[in-house]
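Participant: next come a sequence and a model predicted from it.
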Amino acid sequence: MAVTKIHEDDDYVIVNKPFDMFINANDENEKNTVACHIASHDSHLSTSLNPLHFVQRLDYSTSGVLCIAKNKKAAARVGRLFEKRLTRKYYMAVLRRHLQFDVADIKYAIGVDESSDGAHRMRAVRAAPPPCAARAAHTRVLALESGAYCGQPASVVLLKPITGRTHQLRVHCTTIGHTILGDYTYSNREDTAPHRMFLHATRLVLPFQNKTLDIQTEEPFFTDQQFASKWESEKVFFKYRSKEDFVSLCDVIDENRVDGLRYQEFCFQE
C-alpha cells in the first residue's frame, strides 16, 4: 500500500499513512513501514546517513496524517507544540452501536492494563483518585451519522483528543461501550470481520510562529468501496464528507457547542 506525501518543505514531510502499516522498525527484514516507503530503512535511527525524526505516532492499525521532521531543530520545534497541547488533531472513526448523545467529553485517566496477558493494552480508570501510574486523559466526541454496517448498528463520529495518551481514542471509545469498528485488540479479539480498523487521523493543525500548517486528507471511509458497499445510512447529523464541511465540524468541536445537542460527560464518579 502506497504512502502518499501530503506536504513537504525543508523541515517536514507530512504523509497520509495507510492502515496496517508500522511507522518504523528496528528489524531490517520488516519492510511494511512508512520509513521504508519514503526514505531508507534505518532513517529513524540516529546512525542513519539521513535520519528522520518521527515526532508523532500512529498505531499500526490507524491511518491518516503523520508529521515527520527532517532535522533535530524542526523536531524540537514541533515537539514543543505537542508538549504544550497547541496542536489540533481530528480523527474520524466508525463506532459499534448507536450513540445516546450528540456530543460528549470523556475524561477517564488511562494506564497500562496489567491483566492483558502480555498484550500491549491500556485501560481507562473510572474511579477517583486514579492510581499514580494512570495519566489524565480527555477526548471529545461529536456524532456525525448513524447507520448500519453489515446490518449491525454503527455510528460515524469526529474525535478530538485533548490529551495524547497511548491508545487514548481506542480505550475511551471502548470504555463508554462503543468500540471502534474493526479494533481487534479492544474488542477482545472478536471484531475480525472488517478489513481494517476504522480510525483515521483526518486533520492536523501545527501553529508555528511564522506560519500555520493545516494538513487534511480526503474523507477516508466512504471512498473505500469495501466499506461503502456495506454501509446503510439512517440519519446524517452533520455534513462532513467534503474538506470544507469537515473544517466547519472542527470549529463545532473546538468551541464545544452543545446548544440543542444531547450532551454527556463521562468522568470519575466519587
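Facilitator: Sure thing, it's come through. Since the model is a prediction, treat every value here as computed from it, not as a measurement. Numbering: from 1, shown residues only.
Participant: going forward, measure contacts and count neighbours with C-alpha atoms only.
Facilitator: Noted.
Participant: next structured bit after the helix or strand Arg80 falls within?
Facilitator: Using DSSP states H and E, Arg80 sits in helix 72-83. Once the chain leaves helix 72-83, the next helix or strand it forms, by DSSP H and E, is strand 88-96.
Participant: what's next to that following strand, contact-wise?
Facilitator: With Cα atoms under 8 Å, 6 or more residues apart in numbering as the test, strand 88-96 has contacts from 152-161, 173, 178-181, 198-206, 250.
Participant: show me how to select, in ChimeraX, the buried members of those.
Facilitator: A single ChimeraX command selects the buried members of those (16 or more other Cα atoms under 10 Å):
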select :153,154,155,156,157,158,159,160,161,173,178,179,180,181,198,199,200,201,202,203,204,206,250
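Participant: contact partners of the helix holding Arg80?
Facilitator: Contact with helix 72-83 is made by Asp11, Tyr12, His53, Val55, Ile68, Ala69, Thr87, Leu206, Pro207, Phe208, as judged by Cα under 8 Å, 6+ apart.
Participant: sec struct for Ser248, please.
Facilitator: Here Ser248 is recorded as helix under DSSP: H, G, I helix; E, B strand; the rest coil.
Participant: burial count for it?
Facilitator: Number of residues near Ser248 (other Cα atoms under 10 Å) recorded here: 14.
Participant: in the stretch 101-250 of the chain, which spans are helices?
Facilitator: Per DSSP state H, counting those that start in this stretch, the stretch 101-250 of the chain carries helices over the ranges 168-175, 225-228, 243-254.
Participant: so can I have JSON lines of those helices showing distance to Pro130?
Facilitator: Shown next, in JSON lines, are the helices of the stretch 101-250 of the chain (distance: least, Cα to Cα, whole Å):
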{"stretch": "helix 168-175", "distance to Pro130": "15"}
{"stretch": "helix 225-228", "distance to Pro130": "38"}
{"stretch": "helix 243-254", "distance to Pro130": "27"}
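Participant: so which of these has the densest surroundings on average?
Facilitator: Of these, the one with the most neighbours on average (mean count of other Cα atoms under 10 Å) is helix 168-175, at a mean of 22.
Participant: what packs against it?
Facilitator: Counting contacts by 3 or more Cα pairs under 8 Å, 6 or more residues apart in numbering; DSSP states H and E, helix 168-175 packs against strand 122-125, strand 139-149, strand 152-161.
Participant: next, format these as JSON lines and append distance to Tyr60.
Facilitator: Below are these laid out as JSON lines (distance: least, Cα to Cα, whole Å):
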{"stretch": "strand 122-125", "distance to Tyr60": "15"}
{"stretch": "strand 139-149", "distance to Tyr60": "20"}
{"stretch": "strand 152-161", "distance to Tyr60": "18"}
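Participant: take a look at this one as well, against the first:
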Amino acid sequence: MSEVDGDAAGWSQGTMDAEYRVGGQDDFEPEAEETSDAERRGAEVDAAGHGERLDRWLTGLAPEFSRNHLQALIERGCVVTDGKPVTKPAHKLRAGQRVEIELQPTDESRAFRAEVMTLDCVYEDEHLLVVDKPAGLVVHPAPGNWSGTLMNGLLARHPLAATLPRAGIVHRLDKDTSGLMVVGKTLEAVTALSRQIAAREVHREYLALAWGRVEEAFVVKQALRRDPVSRVKMAVAPANLGKPARTDVFPLGVGEVQGRPVSAVHCVLHTGRTHQIRVHLTHSGHPLVADALYGGVPALGMSRQALHAARLGFTHPITHEALTLRAPLPADLAAAWAEIGAAGLPD
C-alpha cells in the first residue's frame, strides 16, 4: 500500500497477535514513568552458582527474560548483591551471596502503549482515517524506536485501536518519507483494506526530487529483494530471486543545483515493495535528493529523502465509495520544489 510495505498479506486479520491487544480503555491514559511495572525478585547463591557469571545466573532466577535484557538491567543498576549495586554482567558470584533484581519490562512490552500526539487527518469517519504523516515520524515500534510512533498515537486517538492488528495500520511509509497513509478503525475495515492492498486495487502517487535529468516518462520493472550485503537496504534482483515491482516515472520539471541537474518527478506505484521508489530511481541513475542510504546527496535545503506520498485512491471498505485524497507538499519539499520551478501533481 505504500512505498515501504504495501503488498503485505501478513497485515490481514490473521496477524492479530496477542501482543497487539493492549487492554481496555484505562490503558489509554498517558504514563510518564512505568516503575509500577517493575517486580523485585531475589535469592541466595547456592554452591552450584559459586563462580558463575551474574547474567548467566540470573537466567535461572528470571527465566522469562532474555539474557540480553537481564544484562541491560544489570548495567542500569537494577541488581544488587549483598545490598551493593553491581553493574557488570560478567561479575562472578560467591556461594551464600544474596542477589536481588528489579525486573523491569522489556522495551518491546512497553511499545504498545498510548501516547497522545497531534495527527494531521485529511479524512476520517467511524471506519477509517487517512493521515498525512510528517517526515521523521516512525510508523510502527521497532528496535531503536519503541515509542513516539504513529501506532502509539493511534492507540491514544481511539480505544478500538487496541483490539486491532497493529492498531489498524495496514501499510507503512519510511520514517523520512512524508504523506498519506490509510488506517482502519474497525476489524472489518482493516480486513477489507488489506484485501485491496493485496489485490493491488489501491492507487498511490508520489512526488520526488531526484538527481539527474528526467525529461521523458519511463517505467522501471525491476524485482526487489533485501540487499545481500547491507540488511538495511533493498536491491534490484533477478526475477527469480526477488519480488516483482513496477514504478512509472513522469517528469514535472528540471532545475540545476551548483551546475548539476535535479528533476521533479511524479511516481505511480503498481506494487508497494520496501523502498521501491528509492531503489528503482537509484537503479535508473536518479537517486533521490538527500537519500543518504542510496547515494543521493543533500541539496535545496533537504535533510531527508525528497519523497512525498501525495495522492491516495481506494474504495471505502464499508460504503464502497471511491475516495481520492491529496496531501500538499510539506514545507521543506515545497521550498525545494519552488526553487527549481517544477510543476505540481497533475489532475
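Facilitator: Noted; the coordinates are in hand. No experiment lies behind these values; they were computed from the predicted model shown.
Participant: max pairwise distance over the contacts of helix 72-83 of the first structure: which two?
Facilitator: Largest separation among the contacts of helix 72-83 of the first structure by Cα to Cα: His53 and Pro207, giving 18.8 Å.
Participant: ok, these two, which is more surrounded?
Facilitator: Using other Cα under 10 Å, the more surrounded residue of His53 of the first structure and Pro207 is His53, with 19 against 15.
Participant: identify the residue of the second structure aligned to the more buried one.
Facilitator: Correspondence of His53 of the first structure to the second structure, assessed by TM-score structural alignment: Gly168.
Participant: then Gly177 of the first structure?
Facilitator: Using TM-score structural alignment, Gly177 of the first structure lines up with Gly285 in the second structure.
Participant: identify the residue spatially nearest to its match, adjacent ones excluded.
Facilitator: Excluding its sequence neighbours, the residue lying closest to Gly285 of the second structure (Cα to Cα, 6 or more residues apart in numbering) is Gly212, at 7.3 Å.
Participant: returning to that earlier point: and the buried ones among the contacts of helix 72-83 of the first structure, selectable in PyMOL?
Facilitator: The buried residues among the contacts of helix 72-83 of the first structure can be selected in PyMOL (16+ other Cα under 10 Å) with this line:
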select buried, resi 12+53+55+68+69+87+206
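Participant: from the contacts of helix 72-83 of the first structure, pick the one nearest Phe227 of the first structure.
Facilitator: Nearest to Phe227 of the first structure among the contacts of helix 72-83 of the first structure, counting by Cα to Cα, is Ile68 at 29.1 Å.
Participant: which residue in the second structure aligns with that closest one?
Facilitator: Under the alignment (TM-score structural alignment), Ile68 of the first structure pairs with Val183 of the second structure.
Participant: the counterpart of Met234 of the second structure in the first structure: neighbouring residues, count only.
Facilitator: By TM-score structural alignment, Met234 of the second structure lines up with Met122 in the first structure. Met122 of the first structure: 22 surrounding residues under other Cα under 10 Å.
Participant: Met122 of the first structure contacts Gly111, correct?
Facilitator: Yes - with contact taken as Cα atoms under 8 Å, Met122 of the first structure and Gly111 are classed as touching, separated by 5.6 Å.
Participant: I figured Val141 of the first structure hits Phe101, correct?
Facilitator: No - Val141 of the first structure is beyond contact range of Phe101, at 9.3 Å (criterion: Cα under 8 Å).
Participant: who has more neighbours, the two?
Facilitator: Val141 (25 against 14).
Participant: now name the helix or strand holding Glu108 of the second structure.
Facilitator: Here Glu108 of the second structure, judged by DSSP H and E, is contained in helix 107-111.
Participant: got a list of contacts for that helix?
Facilitator: Glu19, Pro141, Ala142, Trp146, Ser147, Asn152.
Participant: and if you look at stretch 129-148 of the second structure?
Facilitator: Here stretch 129-148 of the second structure makes contact (Cα under 8 Å, 6+ apart) with 107-108, 110-112, 115, 119-124, 149-151, 166, 172-185, 304, 327, 330.
Participant: one step back: the match of Ile68 of the first structure and Pro165 of the second structure, how far apart?
Facilitator: Plainly put, Val183 of the second structure is 11 Å away from Pro165 of the second structure if you go by Cα to Cα, to the nearest Å.
Participant: before we move on, what about Leu345 of the second structure?
Facilitator: Taken as Cα to Cα, the span from Leu345 of the second structure to Pro165 of the second structure is 33 Å.
Participant: also Phe314 of the second structure?
Facilitator: Phe314 of the second structure is 20 Å from Pro165 of the second structure, where distance means Cα to Cα.
Participant: in the first structure, what residue corresponds to His127 of the second structure?
Facilitator: His127 of the second structure maps onto Asp11 in the first structure, by TM-score structural alignment.
Participant: dump the residue contacts of its match.
Facilitator: Neighbouring residues of Asp11 of the first structure by Cα under 8 Å, 6+ apart: Ala69, Lys70, Asn71, Ala74.
Participant: let's have these in JSON lines, adding distance to Lys17 of the first structure.
Facilitator: Below are the contacts of Asp11 of the first structure laid out as JSON lines (distance: Cα to Cα, whole Å):
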{"residue": "Ala69", "distance to Lys17 of the first structure": "15"}
{"residue": "Lys70", "distance to Lys17 of the first structure": "17"}
{"residue": "Asn71", "distance to Lys17 of the first structure": "20"}
{"residue": "Ala74", "distance to Lys17 of the first structure": "20"}
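Participant: return the member of those residues nearest to Gly147 of the first structure.
Facilitator: Taking Cα to Cα as the measure, Gly147 of the first structure sits nearest to Ala69 out of the contacts of Asp11 of the first structure, at 39.2 Å.
Participant: how about the contacts made by the closest one?
Facilitator: Taking Cα under 8 Å, 6+ apart, one finds Asp11, Tyr12, Val13, Leu52, His53, Phe54, Val55, Ala75 in contact with Ala69 of the first structure.
Participant: what separates the first one from Asn71 of the first structure, distance-wise?
Facilitator: Applying Cα to Cα, one obtains 7 Å for the distance of Asp11 of the first structure from Asn71 of the first structure.
Participant: what do you get for the third one?
Facilitator: Per Cα to Cα, Val13 of the first structure is found 11 Å from Asn71 of the first structure.
Participant: which residues touch the nearest residue to Leu213 of the first structure once chain neighbours are set aside?
Facilitator: Distances taken as Cα to Cα, 6+ apart place Leu206 nearest to Leu213 of the first structure, at 5.0 Å, with adjacent residues excluded. Applying Cα under 8 Å, 6+ apart to Leu206 of the first structure gives the contacts Val78, Leu81, Leu86, Thr87, Arg88, Thr212, Leu213, Asp214.
Participant: many thanks, have a good one.
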